[in-house]
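> Take this sequence and fold it.
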Amino acid sequence: MSIPVFLSHPRPINNIQSDFIEKLSNKLSGSGFEPLTLGVNRYDMKAPLEGIITLMNNTYGLITVALKRAHIKKGMDSPQTKHPKIISDKWLTSPYCQIETAMGYQSGLPVLILKEKGVLEEGVLEKGVTGGYISEIDLSESCDKYLNSNEFKGLLAQWKIAVMKQYGKDLNS
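Presented below is the predicted three-dimensional model:
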């Protein structure tokens, strides 16, 4: 029996991102999980946040993949302040990566965050916000290289232990 887990990611904008999500999903399935994503393999007629809550209440862990979505060629954070921060050549991810990660964290689910290289570190994607390690993935290289790396294998093994504890805890409740 596969353990349902929430796989949060924006709609891929290119074939490399699509390939990564597909291979990650296959790797999760091969590790005994059933990766579920609202709007991809799970659907709900309710408002998106209600659908997320329903799905999250029926999963035992969350993996967020913060993929590049919108590019900031040159911009400024807090332009009306004395010391605005210049932002150049950065990417934003979907706001749902922020929302779903925060909801999973608040629900006490084990959370694993994978951030595509170049995505702006803000909100739950800032180091230390959720207390967990944020792995940066470089999709300019092979997807397989990252998914077979010692870093990913180690993170997945630790996350799997936490998910198994959550799954056991819920079964015993």
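> can we go C-alpha only for contacts and neighbour counts from here?
Will do.
> which residue packs closest to residue 153, ignoring adjacent ones?
Closest residue in space to residue 153, ignoring its immediate chain neighbours: residue 147 at 7.3 Å, by CA to CA, 6 or more residues apart in numbering.
> correct me, but the one you found touches residue 24?
Yes. Residue 147 is within contact range of residue 24, at 7.2 Å (criterion: CA atoms under 8 Å).
> packing partners for the helix or strand in which residue 54 is found?
In the assignment (DSSP states H and E), residue 54 maps to helix 48-56. Contact partners of helix 48-56 among helices and strands, from 3 or more CA pairs under 8 Å, 6 or more residues apart in numbering; DSSP states H and E: helix 95-106.
> helix, strand or coil for the residue nearest to the spatial centre of the chain?
The residue at the geometric middle of the chain, judged as the C-alpha nearest the mean C-alpha position with CA atoms, centre = their mean, is residue 64 (0.7 Å). The three-state assignment at residue 64 reads strand, by DSSP: H, G, I helix; E, B strand; the rest coil.
> can you give me the helices for the protein?
15-30, 48-56, 95-106, 143-147, 150-172 (DSSP state H).
> number of nearby residues for the closest residue to residue 92 other than its chain neighbours?
With CA to CA, 6+ apart as the measure, residue 70 is the residue that lies nearest to residue 92, at 5.1 Å, once sequence neighbours are left out. Around residue 70 sit 13 other residues, with neighbours defined as other CA atoms under 10 Å.
> Now show me the structure for the sequence below, then we'll compare the two:
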Amino acid sequence: MIPIFLSRPNPYTNEQSYFLEQIIIILNEAGLQNITLEAADYNPYESLSCMNEMIKKCYGMLIIAFGQYYINSGISKKDAIQDVHFFDSIEKKLTNTWVTSPFCHIEGALGFHHKLPILIIEQEHIKIEGILKNGSHAIKGPQFSLKSNTVIKQYCNSYSLNEAVSLWLKEIKIRYNFIHNKIH
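Below is the predicted model of the structure:
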């Protein structure tokens, strides 16, 4: 089994737990072993060091951006002063928006730093910022819904998710084989 780092907030709903279980099945079937920072591993003073050591031993990273904070109606950058010297310095309304855990961004940045192949999958209506922004740093899978276990199962069997996982898995195997001097 090839170790990959699984970055995700701790699930707090039955649907999030079921989604995570289904994704882990996909990983296992692909010959991947997920490594993640568990609650028992968390120490406010040593978490970054622990995470970094775990991530260094992995050949890829999967970021599952579950919503953790819900904004029914709000404002981003309230009273912002537009300034061309600052990126995106405008006030924006937020409605029906989820924000993921900051750990997804922190762990993702460490994965990027270690040049790991990264796959990102996001819950619907997630605020796209930080590591979640589109770019060449990661493969983006389709957004997912947590409406029901049936919808989750359909997503996990979807062509578009399987295509993203296949692209990511190809990059992981290239890295793994290069490091272990295996030529296939």
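> circling back: any chance of the helices of the first structure in CSV, plus mean neighbour count?
Written out in CSV, the entries for the helices of the first structure read as follows (neighbours: other CA atoms under 10 Å):
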stretch, mean neighbour count
helix 15-30, 16
helix 48-56, 17
helix 95-106, 19
helix 143-147, 16
helix 150-172, 14
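> tell me the contacts of the residue nearest to residue 92 of the first structure?
Contacts of residue 70 of the first structure were listed using CA atoms under 8 Å, 6 or more residues apart in numbering, and they are 91, 92, 93.
> one step back: pull the contacting residues for the residue nearest to the centre of the first structure.
For residue 64 of the first structure, the residues meeting the contact criterion (CA under 8 Å, 6+ apart) are 7, 8, 9, 97, 100, 101, 111, 112, 113, 114, 115.
> quick one on the thing from earlier: now check the second structure for the residue matching the residue nearest to residue 153 of the first structure.
Across the two structures, residue 147 of the first structure finds its equivalent in residue 156 of the second structure, going by TM-score structural alignment.
> and if you look at residue 94 of the first structure?
Structural alignment (TM-score structural alignment) places residue 94 of the first structure against residue 101 in the second structure.
> Residue 40 of the second structure and residue 62 of the second structure: what is the separation?
20 Å (CA to CA, to the nearest Å).
> What of residue 17 of the second structure?
Separation of residue 17 of the second structure from residue 62 of the second structure (CA to CA) stands at 16 Å.
> likewise residue 21 of the second structure?
Going from residue 21 of the second structure to residue 62 of the second structure by CA to CA gives 14 Å.
> Overlap in contacts, those two.
Contacts common to residue 21 of the second structure and residue 62, judged by CA under 8 Å, 6+ apart, are absent.
> Of residue 40 and residue 62 of the second structure, which one has the most company?
Here residue 40 of the second structure and residue 62 are compared on neighbour count by other CA under 10 Å; more neighbours surround residue 62, at 27 against 6.
> The more buried one against residue 3, yeah?
No. Under the criterion of CA under 8 Å, residue 62 of the second structure makes no contact with residue 3, lying 11.0 Å away.
> Map residue 123 of the first structure across to the second structure for me.
Counting by TM-score structural alignment, residue 123 of the first structure lines up with residue 130 in the second structure.
> Skipping its backbone neighbours, what lies nearest that match in space?
Skipping the residues right next to it in sequence, residue 130 of the second structure comes nearest to residue 105 by CA to CA, 6+ apart, at 6.3 Å.
> Distance of the one you found relative to residue 111 of the second structure?
Look at residue 105 of the second structure and residue 111 of the second structure: by CA to CA, they are 10 Å apart.
> which ones are touching the residue nearest to residue 27 of the second structure when sequence neighbours are not counted?
The shortest distance from residue 27 of the second structure to any residue that is not its chain neighbour, by CA to CA, 6+ apart, is 6.9 Å, and that residue is residue 33. In this structure, residue 33 of the second structure makes contact with 1, 2, 3, 4, 27, judged by CA under 8 Å, 6+ apart.
> Among those, which lie within strands?
Per DSSP state E, strands hold the following members of the contacts of residue 33 of the second structure: 2, 3, 4.
> Distance to residue 12 of the second structure added to these, as a markdown table?
Written out in a markdown table, the entries for those read as follows (distance: CA to CA, whole Å):
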| residue | distance to residue 12 of the second structure |
| --- | --- |
| 2 | 28 |
| 3 | 25 |
| 4 | 23 |
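> so which of these is the most crowded?
In terms of neighbour count, residue 4 stands highest of these at 25 neighbours, by other CA under 10 Å.
> which position in the first structure aligns with that residue?
With TM-score structural alignment as the criterion, residue 4 of the second structure pairs with residue 5.
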